[in-house]
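[1] Prediction below, plus the sequence it came from.
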Amino acid sequence: MAFENLTKRLQDAMGKLRRKGKVSENDVKEMMREIRLALLEADVALPVVKEFTKAVRERAVGVEVLENLNPAQQIVKIVDEELTKTLGGETVGLNKSEKIPTIIMMSGLQGAGKTTFAGKLANKLIKEENARPLLIAADVYRPAAIDQLKTLGKQLDVPVFDMGTDTSPVEIVRNGLLLAREKKNDYVLIDTAGRLHIDETLMNELKDIKALANPDEILLVVDAMTGQDAVNVAASFNEALGITGVIITKLDGDTRGGAALSIRQVTGAPIKFTGTGEKLTDLEVFHPDRMSGRILGMGDMLTLIEKAQQDFDEKKAEEMAQKMRENTFDFNDFMEQLDQMNNMGPIEDLLKMIPGMSSMPGIDQVKVDPKDMARKRAMVLSMTPEERENPELLNPSRRRRIAAGSGNSVVEVNKMIKNFNEAKKMMSLMSKGEMNKIPGMDQLMNQGGFGGGIKGKVGKMAMNSMMKKMNKKMKKNKKKKR
């Protein structure tokens, strides 16, 4: 996650404040100095840092905060609200045309991830709206871009319109739009060319495409790894094209992530999506409030639940819940869950979405090797169908056979079976609402996050807010299905 260092610095700054019973103006000033340094180190633009710290300071030194019984918790709330505002305040979806097709034009520097994003967005539109998009390959300067788009189109079973590299991009877009209207595609995604730097030729070409296509969306794709320069790039493209939204890619990398905090303020254009990996499913809608929660170490349960919902249908979820309640969870279910978790992304990232987890000691050292998942699968596949359904059959001789069949040691097989039994017990307790009996749960509930953990005032506020949103979302989903 790109904000790990920033999260740690902010938690340290707020942690000092939380340990004090009463907070003075000097304490607030010291905290704001720490926050200012943390933001600058994360590559957040100086004007944005100044505006943010000024807004927090003005609210934090108010009488109602300093005289409050829990001033530190009030200040956490203020920081969260101001950070959410800096990130855009509200979630902004795609601009859609009243008539088909909705035309979306990608722009950005070479290597920012425009082509990959086009594939990810097409995939999202197909899954969520049953859409019929058309991809237009208008990058004629990088032959690999056309091939890449065609490969993505083949994977998604989405048509890709191209005219090779000898035709002007404007002409390609013209003919592509004619085809889309003829075939009644409801979305057109135009993949334009980029350069290693901004130049007049690039901008003039993009202006010509804009004039011809009159797109409903002009999305600027920005690589989070470019750091502070991403803000300058965004400002230049916005001045030339009037961008309607920003996509930040590679936000899963080991970057400072300050671009996400700066671009919204500098351009006025909302961040609409973030790319969080290489898979076609690694695309997240940008929610300012959720991102603020992640940065402040307060977790992001809503995104975690959405990730689970994408890969777990309601019927299967109910079947699994029933098995957990009845304690009949077996190795077939275990393997299915491994696959589901693998689809959701790195486990260490998922853990940090749970409120309070990001500040648990040692959480930064948690790394799950994808090969470990493969080894566990191999062990389960080396069992007989009867053994998978009845784990109690796994005596020492059967375990030796499984070890030999999966290329693992008996020690590793024993460890995997032990993990399975512990997971089975934990899920049974959770399904019965007996989370307090899970080892280590009290520690999580009482510490973590600078809101005082899940039991702390801010932690409770965050959890209550998320529960309300979850219930609202579930009701909305049920209405849609009807």
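    Alright, I've got the coordinates.
[2] CA only for contacts and neighbour counts going forward, please
    Fine.
[3] Tell me the gap between stretch 40-59 and the middle of its chain.
    Taking the mean C-alpha point of stretch 40-59 and that of its whole chain, the gap between them comes to 24 Å (C-alpha atoms, centre = their mean, to the nearest Å).
[4] Give me the distance between the most centrally placed residue in the chain and residue 413.
    The chain has residue 284 as the residue nearest its centroid, 4.9 Å off, counting by C-alpha atoms, centre = their mean. Counting by C-alpha to C-alpha, to the nearest Å, the gap between residue 284 and residue 413 amounts to 36 Å.
[5] The closest residue to residue 59 other than its chain neighbours sits in which helix or strand?
    Excluding its sequence neighbours, the residue lying closest to residue 59 (C-alpha to C-alpha, 6 or more residues apart in numbering) is residue 78, at 7.2 Å. Using DSSP states H and E, the element containing residue 78 is helix 71-86.
[6] mind listing the strands for the stretch 51-200 of the chain?
    For the stretch 51-200 of the chain, applying DSSP state E, counting those that start in this stretch gives strands covering 102-107, 133-138, 160-161, 187-192.
[7] In CSV, list those along with mean neighbour count and distance to residue 459.
    Putting the strands of the stretch 51-200 of the chain into CSV (neighbours: other C-alpha atoms under 10 Å; distance: least, C-alpha to C-alpha, whole Å) gives the following:
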stretch, mean neighbour count, distance to residue 459
strand 102-107, 24, 39
strand 133-138, 27, 42
strand 160-161, 22, 48
strand 187-192, 26, 41
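[8] Comparison target below:
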Amino acid sequence: MAFRNALTRVFRPQFQATRVREMSILSDLKDKVSEKLETRKNEKQTQAYGDQVNFLAHTPTYTLQDHYEQMKKQAADGGVSGWKSMVPGVSSMPQIQQMKNFLAIMEAFEPNARHDPKLINGKVKRVVSEKCGQPVEEINNMLRSYEQLNALRSWLRKRVERDLSLPTTLEDTTEMIREDPTGFPTRGMRPKKPRGSMPRRR
């Protein structure tokens, strides 16, 4: 027993040092894997953004139906539908929940309204609100997102016509818009309701 205790005292520090090295190696490996996953995620996001910019820049028209199709694609990629929606916690994320609301609103619109947004008036919104269970203000938020993307499409097409480069990231887009002497087309875009103001039917 004494001999065993002596061996334990001799080899225990070496054993502990080995454990420390193993933990360090595992930690480094975990960091490298996390870094690769983050890099891959960023690359996918950049690719997706570039694809959308290219699509908008070469699309003559952009209706609510087109916006609906884009939203469904983004929903599948982002976890609103498909297997990703089964991952715990994903469906409760604010962005995911808003996307679900927007999709429900889109599905409540009649096809002719999605193809011609000019047909959407206060009465149509109230009917859609009753069908999908979303307030009129949320419908306006969805329409505002469509108008903003349509305005971006117009701006991108002008850059193509002027033989200018297209942005590849959101940061590029923001900087190019800021430096563009022609400005960003905001005509026809509904203003965002100030926080705390009374809801207004439109």
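    Arrived safely, thanks for sending. Small disclaimer: the values here were computed from a predicted structure and weren't measured.
[9] Can you calculate the TM-score here?
    Aligned and superposed, the two chains score 0.51 in TM-score terms (TM-score structural alignment, normalised by the length of structure 2); 138 aligned residues with a C-alpha RMSD of 4.4 Å.
[10] for the residue nearest to residue 59 of structure 1, what are its contacts?
    Contacts of residue 78 of structure 1 were listed using C-alpha atoms under 8 Å, 6 or more residues apart in numbering, and they are 56, 59, 60.
[11] dump the residue contacts of the last one.
    Listed by C-alpha under 8 Å, 6+ apart, the contact partners of residue 60 of structure 1 are 28, 66, 74, 75, 78.
[12] same check, this time on the first one
    With contact taken as C-alpha under 8 Å, 6+ apart, residue 56 of structure 1 is in contact with 78, 79, 82.
[13] ok, now with 6 Å
    Residue 56 of structure 1 makes contact with no residue, according to C-alpha atoms under 6 Å, 6 or more residues apart in numbering.
[14] Structure 2: which residue goes with that one?
    Taking TM-score structural alignment for the superposition, residue 56 of structure 1 sits opposite a gap in structure 2.
[15] how close does residue 56 of structure 1 sit to residue 247 of structure 1?
    Taking C-alpha to C-alpha as the criterion, residue 56 of structure 1 is separated from residue 247 of structure 1 by 27 Å.
[16] Contacts only, for residue 128 of structure 2.
    Residues in contact with residue 128 of structure 2 (C-alpha under 6 Å, 6+ apart) are residue 108.
[17] since we're on residue 446 of structure 1, how many residues are nearby?
    The local packing of residue 446 of structure 1 (other C-alpha atoms under 10 Å) involves 15 other residues.
[18] gap between it and residue 53 of structure 1?
    If you measure residue 446 of structure 1 against residue 53 of structure 1 using C-alpha to C-alpha, the figure is 29 Å.
[19] before we move on, the earlier item: the contacts of residue 60 of structure 1 into a markdown table, with extra columns for distance to residue 265 of structure 1?
    Rendered in a markdown table, the data for those read as follows (distance: C-alpha to C-alpha, whole Å):
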| residue | distance to residue 265 of structure 1 |
| --- | --- |
| 28 | 24 |
| 66 | 29 |
| 74 | 25 |
| 75 | 22 |
| 78 | 18 |
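[20] Out of the residues you listed, who's the most crowded?
    residue 75 (25 neighbours).
[21] Can you tell me the closest non-neighbouring residue to it?
    With C-alpha to C-alpha, 6+ apart as the measure, residue 60 is the residue that lies nearest to residue 75 of structure 1, at 5.8 Å, once sequence neighbours are left out.
[22] before we move on, the earlier item: would you reformat the strands of the stretch 51-200 of structure 1 as a markdown table and include distance to residue 291 of structure 1?
    Conversion of those to a markdown table gives the following (distance: least, C-alpha to C-alpha, whole Å):
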| stretch | distance to residue 291 of structure 1 |
| --- | --- |
| strand 102-107 | 24 |
| strand 133-138 | 29 |
| strand 160-161 | 34 |
| strand 187-192 | 27 |
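[23] Strands of the stretch 301-450 of structure 1, residue ranges please.
    Using DSSP E, counting those that start in this stretch, strands in the stretch 301-450 of structure 1 do not occur.
[24] Going along the chain, name the helices of it.
    Counting by DSSP state H, counting those that start in this stretch, one finds helices in the stretch 301-450 of structure 1 at the ranges 301-311, 314-326, 331-344, 347-351, 370-381, 385-389, 396-406, 410-431, 441-446.
[25] what would those helices look like in JSON lines with distance to residue 115 of structure 1?
    What follows is the helices of the stretch 301-450 of structure 1, written out as JSON lines (distance: least, C-alpha to C-alpha, whole Å):
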{"stretch": "helix 301-311", "distance to residue 115 of structure 1": "23"}
{"stretch": "helix 314-326", "distance to residue 115 of structure 1": "33"}
{"stretch": "helix 331-344", "distance to residue 115 of structure 1": "22"}
{"stretch": "helix 347-351", "distance to residue 115 of structure 1": "25"}
{"stretch": "helix 370-381", "distance to residue 115 of structure 1": "27"}
{"stretch": "helix 385-389", "distance to residue 115 of structure 1": "43"}
{"stretch": "helix 396-406", "distance to residue 115 of structure 1": "40"}
{"stretch": "helix 410-431", "distance to residue 115 of structure 1": "41"}
{"stretch": "helix 441-446", "distance to residue 115 of structure 1": "41"}
